[in-house]
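Participant: Kindly generate the corresponding structure for this input.
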Amino acid sequence: MKSSSSKKRIIINLIFILILLLPILLYSFKFGFGIWGNHSEWAEMGNAIGGIYSPILAFFTLLVLAYQTSFQAKADEYNYDITYIQDNKREFDSYIDKLELALEKPVDGHHTVRDFLHKQVEQLGPDELKSELSLK
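Facilitator: A predicted model of the protein is given here:
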């Protein structure tokens, strides 16, 4: 089974082809279509077809430009989001590095802040640790 998006695209393409063929078919039905011997008849047909197709093609061009503008806006939003995430990741990594340096500072000659914090946490039981960590 084809997806609804695929069916929708096929229907849009068929409508597009029908819109492009309809002026020629109507002109042929009304005035006939063939090889005319008179230059003015060719000019009349060209004028009629050009007058009909110009607004149709201008409208389709407008639709394409609107689609491209929408697509570009989505791409710009995506790029902004990616840049925002990358900037925040760099900032977060910077804070982690600063924390790492702070934890490695010596408290006394032999122990670091990290060692001191580990020792403090190990001395507390699970219930005491929960009460220490809860917001007051």
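Participant: For the rest of this, base every contact and every neighbour count on C-alpha atoms.
Facilitator: Will do.
Participant: What's the local residue count around Asp115?
Facilitator: Here the neighbour count serves as a burial measure; for Asp115 (other C-alpha atoms under 10 Å) it reads 14.
Participant: On the three-state scheme, it is what?
Facilitator: Under the three-state scheme (DSSP: H, G, I helix; E, B strand; the rest coil), the conformation of Asp115 reads as helix.
Participant: Could you also give me the structure for this next sequence, so I can compare it with the first?
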Amino acid sequence: MKYILVGGTGLLLISPILVYLYQFGFGIWDSHDDWAKMGSAFGGIYAPILTALTIYLLYKQLTLQREMHDSQVRLNVIRDTKDKAKETIRAIENHLNLTNGQTTNFEFLSHILTSDEDEWLMPFWFTNKTLKVNFVWLFSQLDTMKTLSDSHVEYLVAYQDLVVNSLSQFDSHFLKLLEAKGHIRAPNSIKHFS
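Facilitator: Below you'll find the predicted structure:
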């Protein structure tokens, strides 16, 4: 396509010269009027051609700049989301490692999720609101990246990276249980760890 466009443009630019040479011949004219007529003919032919070519090139340049801007915006969103997700994962990990009596929050929450003692879940979240907010935020970012991954591959890579980062910090069984029974997600929401 690129070669056809370049070849067509070259042919478009050279054809008026060839037609002029065919019609009036090649030579150096003695008369100033002959030179003026030739210049006027070429100017009249090339001005619209070059104007159209310039408009086309400006259009292509604007299109490429818009694509680059959109790509940069996507990359900035992804970078910011990944940075915030890493901070959130660290905050969750720190909060889960806090000791509540003789057990850590992680051990206590894991026990609640693996047992049928759902009545302990609401009091746990009530006393650990920051932890719940961080989990809700993390899952919402996973949802967003998963939804956007259908439109651009950059989002798919970011989504997979967030899943891998989450799995590297927390046990996959724990995340599956939290997703299914943790009361931090709607029952019909996207499953990331199942």
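Participant: Check the burial of Ala180 of structure 2 by counting its neighbours.
Facilitator: Using other C-alpha under 10 Å as the criterion, the residues surrounding Ala180 of structure 2 number 19.
Participant: Distance of it relative to Leu21 of structure 2?
Facilitator: As defined by C-alpha to C-alpha, to the nearest Å, Ala180 of structure 2 lies at a distance of 81 Å from Leu21 of structure 2.
Participant: before we move on, what about Ala158 of structure 2?
Facilitator: For Ala158 of structure 2, the distance to Leu21 of structure 2 (C-alpha to C-alpha) stands at 61 Å.
Participant: now do Leu175 of structure 2
Facilitator: In this structure, Leu175 of structure 2 lies at 79 Å from Leu21 of structure 2, with C-alpha to C-alpha as the measure.
Participant: who has more neighbours, the two?
Facilitator: The neighbour comparison of Leu175 of structure 2 against Leu21 (other C-alpha under 10 Å) goes to Leu175, with 18 against 12.
Participant: Show me what the helix or strand containing that one is packed up against.
Facilitator: Assigned by DSSP states H and E, Leu175 of structure 2 belongs to helix 172-181. With contacts taken as 3 or more C-alpha pairs under 8 Å, 6 or more residues apart in numbering; DSSP states H and E, helix 172-181 of structure 2 sits against helix 105-114.
Participant: What residues does the spatially most central residue of structure 2 make contact with?
Facilitator: In structure 2, the residue lying closest to the centroid (C-alpha atoms, centre = their mean) is Arg74, at 3.5 Å. For Arg74 of structure 2, the contact set (C-alpha atoms under 8 Å, 6 or more residues apart in numbering) comprises Glu154, Tyr155.
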